[in-house]
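Undergrad: Here is my input; please provide its structure:
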Amino acid sequence: MILELNIKNFAIINDLKISFTKGFNVLTGETGAGKSIIIDAVGLILGDRSNKDFIKIGQDKSIIEALFYLENSSHVKELLRSYGIQYELDDTLLITREIHKNGRSFSRVNGHTITLNMLRKITSSLVDIYGQHEHQSLLNSENHIELIDLLGDNDLLLHKKEIRRNYLQLNELKNKLSKIVTDEKERERKIDLLKFQIDEIDSGSLKSNEENELINEYTKLSNLEEIAKKLNSIHSILDSNDYNNSSVIDELNKVSNILNNISKFDNNIKEYETNINETIYQIQDLIRDIRNYYENIDYDIEKLSILEERMELINKLKRKYGNTIDEILEYRDNIEEELNIIINNKKQITVLKSNIEQLNIKILKESKILSKKRIKVIKAFEKKMIDELYNLNMKNIKFKVSHEILNNSNINGIDKIEFLISTNLGEPLRKLSKIVSGGEMSRIMLAFKSIIVGVDNISTMIFDEIDSGISGRTAQIVGEKIVNISRNHQVLCITHLPQIAAMSDSHYLIKKIENNGNVRTIVSRLDYNSKIEELSRLLGGVDLTDTTRLHAEEMIKMSKKYK
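TA: Next up, the predicted model:
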């Protein structure tokens, strides 16, 4: 339900705040006071396209806000979650529209900017405006089958649920089948390609850590000459046979002899001598190792060539199948799995086709049962609608539910359902959307809502122009039906008829005020005495008299028996 509506800088409205209540809310006011402007503002909240002409003269932008309470609105909450929008813990939802002078507009839900299409999807389950075709769920023929099903019993709904469950499963199987069923030549080409790639990778006999080992070995073999040259130089430095040049070992031996000669004077020096001698032994071991290494160097050109070929093979596979050996091996495993799936497709295709056929049989069987149940609902619904419309003074009305059996079933079964109507004698049955009169449309919607009042999920209903062309007893009946609807829904109704206004739970008066050449609209919620005055005005009294006051009081008193 709509808790609050805030309108700022919109047409002749400066800053307007209306707090609505549960039940039956009525808005009245003289012609031109701004009732239609309020409906236009609500229309923007519901997703109407904006127009910069809405902006109040002298202002840069208009802002319209509506605060909703999401009572029993699980569908809306689910939709909000799918859009990533959080609703408040108290189940409130704030919708904002901004219109700017440059023609741009913005839509926000709880502070999240959304598209106009998203806004329409959210609000379509919150509000119906009767009198403006674009907001009437009944005018969309795609909704008619859902509306008929609302009137069905639990057994009908169970069959419908089973059809939908099977239909979703059917689509899933069809999608799987479409992914694996391909042209036979394409299938063979794919098999050949995958086999070739697997064989090419397998022929390389790749090992996970092989590449680093190959690089190290190749680096060593390709630099053996340089290694031998440097090691020989090191060997000469450490232990030279050249008597003209002293080696490291020679110098260390000299140090050892000196320390030995002076150690007799100080025992601490003996430790230095020991350390030097250990160093000499270590260097002598190092000299032997270096000599053995370069003396055993094998300049194997053939082995180097083999390494180069191996590395080239790996690089070739890397260019085609992955950046590393591990990636190549992973790719190989993946395409082997894909190959097995393609090879086994024929068996899988057979199983899928069989399952699809069985589901089609199930869906058709359930659809035929559902169709029979819908026909019963349709017959009862047609009679109820004609009775309701007759009571609303639409004496020449003809109403029919068109029902066709489709060749192929869909998620709703095999039925195509559409509501048709003729409002005047001699006119053919037409789609509801072809009805021009807002008053007629509002009464048709009122009749329909009176029938489905207990099962309709839309929480707020706004009736505009519902009193067009009616008066007297018909107006009284319209008011009674709105009261009945307001027991389960919030109703906002704009009316000129006292019979309807008298039955409201909350009455709002819309006034246009002129001050120093400026015009603005204000809205006030009426107390009992103010309501008496407004009803008296609606009854036709220019001045409030005792007679009109008594008449107004009597109307309010009489309205209580319908609540």
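
Undergrad: Going by C-alpha atoms from here, please, whenever you check contacts or count neighbours.
TA: Noted.

Undergrad: Who are the packing partners of the lengthiest helix in the chain?
TA: Identified as the longest helix of the chain according to DSSP state H is helix 345-391. Helix 345-391 is packed against helix 144-150, helix 154-180, strand 398-410, strand 413-422, helix 438-452, with contacts defined by 3 or more Cα pairs under 8 Å, 6 or more residues apart in numbering; DSSP states H and E.

Undergrad: now for the longest one, which elements pack on it?
TA: Using 3+ Cα pairs under 8 Å, 6+ apart as the contact criterion, the secondary-structure elements in contact with helix 154-180 are helix 345-391.

Undergrad: how much space is there between G479 and S233?
TA: 114 Å (Cα to Cα, to the nearest Å).

Undergrad: let me redo that: V109
TA: Using Cα to Cα, we find V109 at a distance of 81 Å from S233.

Undergrad: Those two: who's more crowded?
TA: Neighbours per residue, other Cα atoms under 10 Å: of V109 and S233, the larger number sits with V109, 22 against 12.

Undergrad: Just the buried residues of stretch 216-228, please?
TA: By neighbour count on 16 or more other Cα atoms under 10 Å, the buried set for stretch 216-228 is Y218, L221, L224, I227, A228.

Undergrad: Second chain to compare with the first, below:
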Amino acid sequence: MLKSLSIKNYALIDTLEVSFSEGFTTITGETGAGKSILLGGLSLVLGKRADLSSLMDKETKCIIEAEFFINGYHLSDFFGKNDLDYADTTIIRREILPSGKSRAFVNDTPVTLDVLSALGGRLVDIHSQHQTLRLTENDFQLRVIDALADNAGYLETYSKKLSTFKTAKKELEALQELQQTADKEHDYHSFLLQELEAAPLNPGIQKTLEEEQGQLSNAESIIESLSQGSQLLKNEQLGLVEQLAELKRIFNNLANYGDAYKTLHQRLESVLIELQDVSSEIEGLEELVDMNPNRLEEVNGQLQTLYNLQKKHQVASIEELMAIKDGLAQKVEEVANIDSKIAAKNSEVKELEANLEREADTIREHRNSVIPKLKSFLLQNLAELGMPSASFKIDIKPSEHFKPNGKDELTFLFSANRGSDFGELKKVASGGELSRIMLTIKSVLATYEQLPTMIFDEIDTGVSGEISNKMGDIMQQMGETMQVFSITHLPQVASKGSSQFKVYKRESDGKTHTQIKQLTEDERVVELAEMLGGKSISDSALAHAKQLLKV
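TA: All right, here's what the predicted structure looks like:
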């Protein structure tokens, strides 16, 4: 419920602060006093777009703040989804800067206008002429029927199953689409895969082959260099090994003459061992080097295959080719098994569809069961609202397609007078008739749903007397289970509120300002008397006002 509203620098409002209570509250005031301004300010804090024309003082920012008690509105998931701090008492603030920019906050956390609008729609339902047109939409009409039918749980189950069904159907369509293109691509993918499978694709293979190619291509030169090196090392008289061995023998005799000579002898011994090892390795390499033109041709062929594949697939490494091969293998396998996959998915879709159909049938049965109750309720209340000849023709039939709220086609026809043809509400009902029908339907929803705060903006326009009295009764009854506001020009409706506020204008500093105040019991009597008879209040008007207030 709306606990308080604070408005600064908006339209004709300089500063305004007002607190509200639960139940049914009426708001009155002369035409042009600013009731629409008050409603406009509240609309801004609920997510309506704003512009600079909203500012009273163009050099100062406009601030609108509303405090709500939201326990029981089941909004914790909404707050969590939008990274907002949940609190039973929630404060929404909207700021409009002189630059034209707008900022919004929920419990001091900045939010986008879309989030603010979504939250506002779950906190306050402002009923205007535009909102009355929703009455003519099938989705809204079904919502009313579902409220009476207590279909909320069935609709939630249906919605989950519909989502699962749609997902499975999309997967089936994707498989079928893949099958259509599979025949064209399968042969090509298989050919590419065979090419890659025939190639020597192993990590490091390209580097190994390139090294082997270099050795085979230069075998004669390698052998010649190794042979020369071996000769330099092992020549009996001039070889490095023999000369180093002689040098070691010379210093062997000196090793006994001090540590310096001993260390030098040890170093020569280490060098000799290393040189002998190098000589042995050169001999081993000489034996391994093979002048093999056949192997060279084979290596060249393998490398050329790898180079061609890299160029063809526009990659630069063996690892990338291996990844492409794995991807092609997966595609070829998918196509090979696609028929069985389609059959399995098709069976799954049919089973899900059958389950969904059963849920839709249950929802339809419940809807049909409460249509007589809804018609009776509407006719009874509309008769009391001055429409004794109103009648409805409401039919529900299975639809060909699953919809978000079931699988039904709804026919909701109306006739205001006996003997008149039935027609769609938007075509045959007048604005006043639509307002009365909407009020009656809202009273149904208030009984069966947890509705947000509801504000009726002059829903009683065009009616008077006993009809206005009955409309006031309906809103008063709604106020027993929820917070209801009625902006009204009718004293019969205004008197029904458990509290009454008056919107008025005052002038100061050469400017006109809109204000609102809660009326005391005596002030309500005067206000109602003025609504009944004008500024010149008669004794009969005062008596009538007291009678309306039962004081």
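
Undergrad: Mind putting the helices and strands packed on helix 345-391 of structure 1 into CSV with mean neighbour count and distance to E78 of structure 1?
TA: Converted to CSV, these look like this (neighbours: other Cα atoms under 10 Å; distance: least, Cα to Cα, whole Å):
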stretch, mean neighbour count, distance to E78 of structure 1
helix 144-150, 18, 19
helix 154-180, 16, 18
strand 398-410, 15, 24
strand 413-422, 20, 25
helix 438-452, 22, 23
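
Undergrad: could you redo the ones you listed as a markdown table and give each row distance to M461 of structure 1?
TA: Below are those laid out as a markdown table (distance: least, Cα to Cα, whole Å):
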| stretch | distance to M461 of structure 1 |
| --- | --- |
| helix 144-150 | 16 |
| helix 154-180 | 25 |
| strand 398-410 | 23 |
| strand 413-422 | 20 |
| helix 438-452 | 9 |
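
Undergrad: I'd like to know which of the ones you listed is closest to I290 of structure 1.
TA: helix 154-180 (65.4 Å; Cα to Cα).

Undergrad: Which is the succeeding secondary structure element to that closest one?
TA: Once helix 154-180 of structure 1 ends, the next helix or strand along the chain (criterion: DSSP states H and E) is helix 184-203.

Undergrad: average gap between the host helix or strand of S221 of structure 2 and structure 1?
TA: Element membership for S221 of structure 2, per DSSP H and E: helix 219-234. After superposition onto structure 1, helix 219-234 of structure 2 sits on average 7.0 Å from its aligned residues (mean Cα distance after the TM-score superposition for structure 1).

Undergrad: Check stretch 521-530 of structure 2 too.
TA: Counting by mean Cα distance after the TM-score superposition for structure 1, stretch 521-530 of structure 2 comes out at 4.7 Å.

Undergrad: Could I get the buried residue list for that stretch?
TA: So for stretch 521-530 of structure 2, counting by 16+ other Cα under 10 Å, buried means R524, V525, V526, E527, L528, A529, E530.

Undergrad: Same check on stretch 228-241 of structure 1?
TA: Buried residues in stretch 228-241 of structure 1 (16+ other Cα under 10 Å): A228, L231, N232, H235, S236, I237, L238, D239, S240.

Undergrad: and the gap between L44 of structure 2 and R103 of structure 2?
TA: 11 Å.

Undergrad: Please identify which of these two sits among more neighbours.
TA: Shown here are L44 of structure 2 and R103; by other Cα under 10 Å, L44 has more neighbours (24 against 14).

Undergrad: what residues are up against the more buried one?
TA: With contacts defined as Cα atoms under 8 Å, 6 or more residues apart in numbering, L44 of structure 2 is in contact with A50, I64, R94.

Undergrad: The second one: which element?
TA: Just to be clear, that refers to I64 of structure 2. strand 62-69.

Undergrad: residues in contact with that strand?
TA: Outside strand 62-69 of structure 2, the residues that touch it by Cα under 8 Å, 6+ apart are 1-10, 41-42, 44-45, 54-55, 88-97.

Undergrad: same check, this time on stretch 243-253 of structure 1
TA: Contacts for stretch 243-253 of structure 1 (Cα under 8 Å, 6+ apart): S236, I237, L238, D239, S240, I276, I280, I283, Q284.

Undergrad: coming back round to it: joint contacts of L44 and R103 of structure 2?
TA: Common contacts of L44 of structure 2 and R103 (Cα under 8 Å, 6+ apart): R94.
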